[in-house]
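Engineer: sequence and computational prediction follow.
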Amino acid sequence: MPPSNTFIVYSLVSSTSIAALFMAGVGPGLVWVGACMIVVAIYAARHPELKGKKGPGLKQDLIILWRAIPSLLTMVIVIGGILIGWFTATESSAIAVVYCLILGFAYKAIKVADLPRIILEASRTTAIVMLLVGVSSALSWVMAFARIPQMVSNLMLGISNNGTVILIIMMLILLVVGTFMDPTPAILIFVPIFLPIVMTFGIHPVHFGTMVVYNLCVGLLTPPVGNVLFIASRVAGLRIEPVVAKLVWFLLALVVGLFVVVFTPAISLAIPTAMGLIT
């Protein structure tokens, strides 16, 4: 879902419209949410003893929503500004940073004294990403010079000349890769290889982008390098093993959702097409 750093990386690698990718991510994002909701509903029906207390009520919900509006406007500002043409995707990132910084002070979540630490942490993250971008660019040039994409394409086409089969193989490869590699380096390494192949089968690069991002985000929930899994476990004060055991059904539902997105292009392409972002 926008504003997604992963989509921005894919946009840089594939030369695809970031606005189109942001809008294309809405449908798959809803599929992701729907898959998780189904699992939660089934689990809750089978374990009524886990039913929580009654919620705070409509009035309190509306108060919470009202207080959250400034934060929710971040997405509106980023997407709206890009679509209207007020600023580019790169400029929108800077505007989002400034807006979030203002919100941080308004909510008293950060202080002026925190700025050096925040800037240092952001610089470290940016340096890591830029290092990966630089290395992957060099790697992409080497692979192109060595004709590795053509070799991989010929290898896959040697297995089958059916676009559906090739797409399934790619998705399975990325599911495995996502278990031990973060989305950013995975996109930088594999998209330059896979994208030319899928385009020969008439698959839109925006649709392929939603497949790749959805796929690799599943990997964030899986060991051994599932960053989101480890962070959630640490916040909850739980060990990884019991969390993974409960997560299995969610992962299965998300994989089913992945292939729904893969084989239903309209889920990804309907919104950007309706908005005139792609043809």
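Structural biologist: Good, I have the coordinates.

Engineer: all contacts plus neighbour counts: C-alpha atoms, from now on.
Structural biologist: Will do.

Engineer: report the central residue of the chain.
Structural biologist: Nearest to the mean C-alpha position of the chain, counting by Cα atoms, centre = their mean, stands V213 at 4.6 Å.

Engineer: that one sits in which helix or strand?
Structural biologist: helix 205-219 (DSSP states H and E).

Engineer: what packs against the following helix or strand past that helix?
Structural biologist: Downstream of helix 205-219, the next assigned helix or strand under DSSP H and E is helix 227-236. Packing contacts for helix 227-236, counted by 3 or more Cα pairs under 8 Å, 6 or more residues apart in numbering; DSSP states H and E, involve helix 240-263.

Engineer: contacts made by the helix it packs on with the rest, please.
Structural biologist: 28, 31-32, 35-36, 39, 207-208, 211, 214-215, 218, 221-222, 229-230, 233, 267-268 (Cα atoms under 8 Å, 6 or more residues apart in numbering).

Engineer: make it 6 Å
Structural biologist: A35, M211 (Cα atoms under 6 Å, 6 or more residues apart in numbering).

Engineer: again with stretch 12-21
Structural biologist: S11, V206, P272, L277.

Engineer: with distance to L251 and secondary structure as extra columns, can I get these in TSV?
Structural biologist: Converted to TSV, the contacts of stretch 12-21 look like this (distance: Cα to Cα, whole Å; DSSP: H, G, I helix; E, B strand; the rest coil):
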residue	distance to L251	secondary structure
S11	26	helix
V206	24	helix
P272	28	helix
L277	32	coil
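
Engineer: any idea which of those is closest to I69?
Structural biologist: Proximity of the contacts of stretch 12-21 to I69 (Cα to Cα) peaks at P272, which lies at 24.7 Å.

Engineer: quick revisit: how far does the helix holding V213 sit from the chain's center?
Structural biologist: Helix 205-219 has its C-alpha centroid displaced from the chain centroid by 7 Å (Cα atoms, centre = their mean, to the nearest Å).

Engineer: hang on, the earlier thing: please pick the buried ones from the contacts of stretch 12-21.
Structural biologist: Buried positions within the contacts of stretch 12-21, assessed by neighbour count (16 or more other Cα atoms under 10 Å), are S11, V206, P272, L277.

Engineer: now those as JSON lines including distance to I240?
Structural biologist: Below are the buried ones among the contacts of stretch 12-21 laid out as JSON lines (distance: Cα to Cα, whole Å):
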{"residue": "S11", "distance to I240": "33"}
{"residue": "V206", "distance to I240": "35"}
{"residue": "P272", "distance to I240": "39"}
{"residue": "L277", "distance to I240": "42"}
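
Engineer: then this one, side by side with the first:
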Amino acid sequence: MLGGLLVLLALRVPVAISLLVPSLVYVLLDPTASLGIAVQRTVSGVNNFAILAVPLFILLGNLANISGLSDRLYTTAIAFLGHIRGSLGYVNIATSFGFSWMSGAAIADAAAMGKIQVPAMKKRGYSEEFSLGITGASSMIAPMIPPSIPAIIYAVTAGVSVGALFMAGILPALVLIACLCVMVWWLMRKQRHLVLPRTGWAARGRSLLGSLPALGAAVIILGGILSGVFTPTEAAGVGVLYIFVIALIYGSLTWRKVYRILLGSVETTGSVLLIVAAAALFGWVLAREQAPQLAAEFILNFTSSPIVFLILVNVLLLIIGAVLEPTAAILILVPVLGPVAETFGISPVHFGVVVIFNLLIGLLTPPVGLVLFVLSSVTNVPVTRVIKGVVPFFIPMLATLVVITFVPALSMWLPAVLGFT
């Protein structure tokens, strides 16, 4: 099964087909299985109320991006941070953080911020490599905080609370933001010319008022989940409706834009849920063959230390993330590694944050590195130069990974305080 999957992936067969073919071969060769079971398992993989949040949050992110709400966040960040040396680096991070509450995906963030911020930074005298690097690195914030799409996929796969995983990613995301800010300060510390004129308080107030309605999506999503008014899936639906109304009020929607938003959302949803459906059958086969138990036995024979286990997992996931996109990697690896982590006494919520952030780093790692290609596409810069710009920012990302891995309280404190664990 695993050999067939690896061969098909090496041949660049789409991930969903690579998962489905070995699974169907197994079903056809096993006399105790049947195609009826295969169909049932495949359909049950997506017949889940929590999974419904995925297309809704994808729609929400596309709506916020194409309707121009990200532009308002950028203007506000410029107004408050523009007078600081190397300000557009901090603006990049702040805008990504604001947009993250609506996008939930690194690719959406990279596409939106790449089109706005990279040209603006180059025009103001920032190097192309720095502009691309900080834009790629700051896009990692989005999948760490609500409405994180990888968190939803992990929660459904591992059987943990979506709300708990949403809350668990917030403090690690703030650590990532702090590490990125330190890196920007270090790289810009001698660039005295990279300063914009100070914006007056009246202009700051106007820009803040213009962006507050867009930021209200975060209040609705988080507030609704924390207060128990609605589930994460229902929060996604309410968030979409809210952003749609705000975009109409701003007058930033046209029929052409609505068509682009819906088309993009359908394409992304189709690709994600096809992988989820195929992975459900693949995971059932692995469970039937007791792969999690065999993996646990093998690792326990190798080491009895949770720290060594986490180090091994980090190395494995960094490699896997470089060749496989996060959704597929989560669906393939979590059913195997999750039970092993529990035998070491590692919380599935903490383990989820570790897994997700590892795989996000893979989005900036060749040869697959989807964010690299997105940035290349929206900026018309060769991907080799995008990679060159991103490389220095692996330092803050890996530093964040170390903190997330070995300080579990960072992930567990907020869910515990809010009653999710």
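Structural biologist: Right, received. Where do you want to start? In this text, all values refer to a predicted model and were calculated from it rather than measured experimentally.

Engineer: other SSEs contacting the longest helix that structure 2 contains?
Structural biologist: In structure 2, with assignment by DSSP state H, the single longest helix is helix 255-288. Helix 255-288 of structure 2 sits against helix 15-29, helix 35-46, helix 53-66, with contacts defined as 3 or more Cα pairs under 6 Å, 6 or more residues apart in numbering; DSSP states H and E.

Engineer: which of the ones you listed sits most buried?
Structural biologist: helix 53-66 (a mean of 25; mean count of other Cα atoms under 10 Å).

Engineer: contacts for that one?
Structural biologist: M102, S103, A112, T233, A236, V240, I261, S265, T269.

Engineer: go with 8 Å
Structural biologist: Contacts for helix 53-66 of structure 2 (Cα under 8 Å, 6+ apart): 70, 102-105, 108, 112, 147, 149, 152, 232-234, 236-237, 239-240, 243-244, 247, 257, 261-262, 264-266, 268-269.

Engineer: give me the buried subset of those residues.
Structural biologist: 70, 102-105, 108, 112, 147, 149, 152, 232-234, 236-237, 239-240, 243-244, 247, 261, 264-265, 269.

Engineer: dump the residue contacts of the equivalent of I118 of structure 1 over in structure 2.
Structural biologist: The equivalent of I118 of structure 1 in structure 2 is I261 (alignment by TM-score structural alignment). If a contact means Cα under 8 Å, 6+ apart, then I261 of structure 2 has L59, N62, L63, I66 as its contacts.

Engineer: corresponding residue for the second one in structure 1?
Structural biologist: I take that to be N62 of structure 2. Going residue by residue (TM-score structural alignment), N62 of structure 2 aligns to a gap.

Engineer: what residues are up against W32 of structure 1?
Structural biologist: So W32 of structure 1 contacts L254, G257 (Cα under 8 Å, 6+ apart).

Engineer: any idea which element I166 of structure 1 lies in?
Structural biologist: Going by DSSP H and E, I166 of structure 1 is part of helix 163-178.

Engineer: got the angle for that helix vs helix 205-219?
Structural biologist: Angle of helix 163-178 of structure 1 versus helix 205-219, following axes from the mean of the first three to the mean of the last three Cα atoms, to 10 degrees, is 40 degrees.

Engineer: with structure 2 overlaid, report how far stretch 129-139 of structure 1 is off on average.
Structural biologist: In this overlay with structure 2, the average offset of stretch 129-139 of structure 1 from its partner residues is 0.9 Å by mean Cα distance after the TM-score superposition for structure 1.

Engineer: so that stretch matches what in structure 2?
Structural biologist: Counting by TM-score structural alignment, stretch 129-139 of structure 1 pairs with residues 272-282 of structure 2.

Engineer: how about stretch 62-76 of structure 1?
Structural biologist: The aligned range for stretch 62-76 of structure 1 is 205-219, by TM-score structural alignment.

Engineer: do the same with stretch 195-210 of structure 1
Structural biologist: Counting by TM-score structural alignment, stretch 195-210 of structure 1 corresponds to 338-353 in structure 2.

Engineer: what are the buried residues along the matching stretch?
Structural biologist: Under 16+ other Cα under 10 Å, the buried positions of stretch 338-353 of structure 2 are 338-341, 344, 346-353.

Engineer: what do you get for stretch 54-66 of structure 1?
Structural biologist: Using 16+ other Cα under 10 Å as the test for burial, stretch 54-66 of structure 1 gives no buried residues.

Engineer: counterpart of I246 of structure 2 in structure 1?
Structural biologist: Matched across to structure 1, I246 of structure 2 falls on L103, judged by TM-score structural alignment.

Engineer: let me know the helix or strand that its match is in.
Structural biologist: Per DSSP H and E: L103 of structure 1 is located in helix 89-106.

Engineer: hang on, the earlier thing: got the angle between the helix or strand that comes right after the longest helix of structure 2 and helix 255-288?
Structural biologist: Following helix 255-288 of structure 2 in sequence order, the next helix or strand is helix 291-302 (DSSP H and E). Orientation check (the same axes, to 10 degrees): helix 291-302 of structure 2 against helix 255-288 gives 70 degrees.

Engineer: let me know the outermost residue of structure 1.
Structural biologist: E49 (34.0 Å).

Engineer: what distance do you get for it to V262 of structure 1?
Structural biologist: When distance is defined by Cα to Cα, to the nearest Å, E49 of structure 1 is 37 Å away from V262 of structure 1.

Engineer: P56 of structure 1 now?
Structural biologist: Where V262 of structure 1 is concerned, P56 of structure 1 sits at a distance of 39 Å (Cα to Cα).

Engineer: now the equivalent of V313 of structure 2 over in structure 1: how far from Y43 of structure 1?
Structural biologist: Applying TM-score structural alignment, one finds that V313 of structure 2 aligns to M170 in structure 1. M170 of structure 1 is 31 Å from Y43 of structure 1, where distance means Cα to Cα.

Engineer: repeat for A266 of structure 1
Structural biologist: Distance of A266 of structure 1 to Y43 of structure 1, computed by Cα to Cα: 30 Å.

Engineer: what does V76 of structure 1 give?
Structural biologist: 34 Å.

Engineer: likewise for S137 of structure 1?
Structural biologist: 45 Å.
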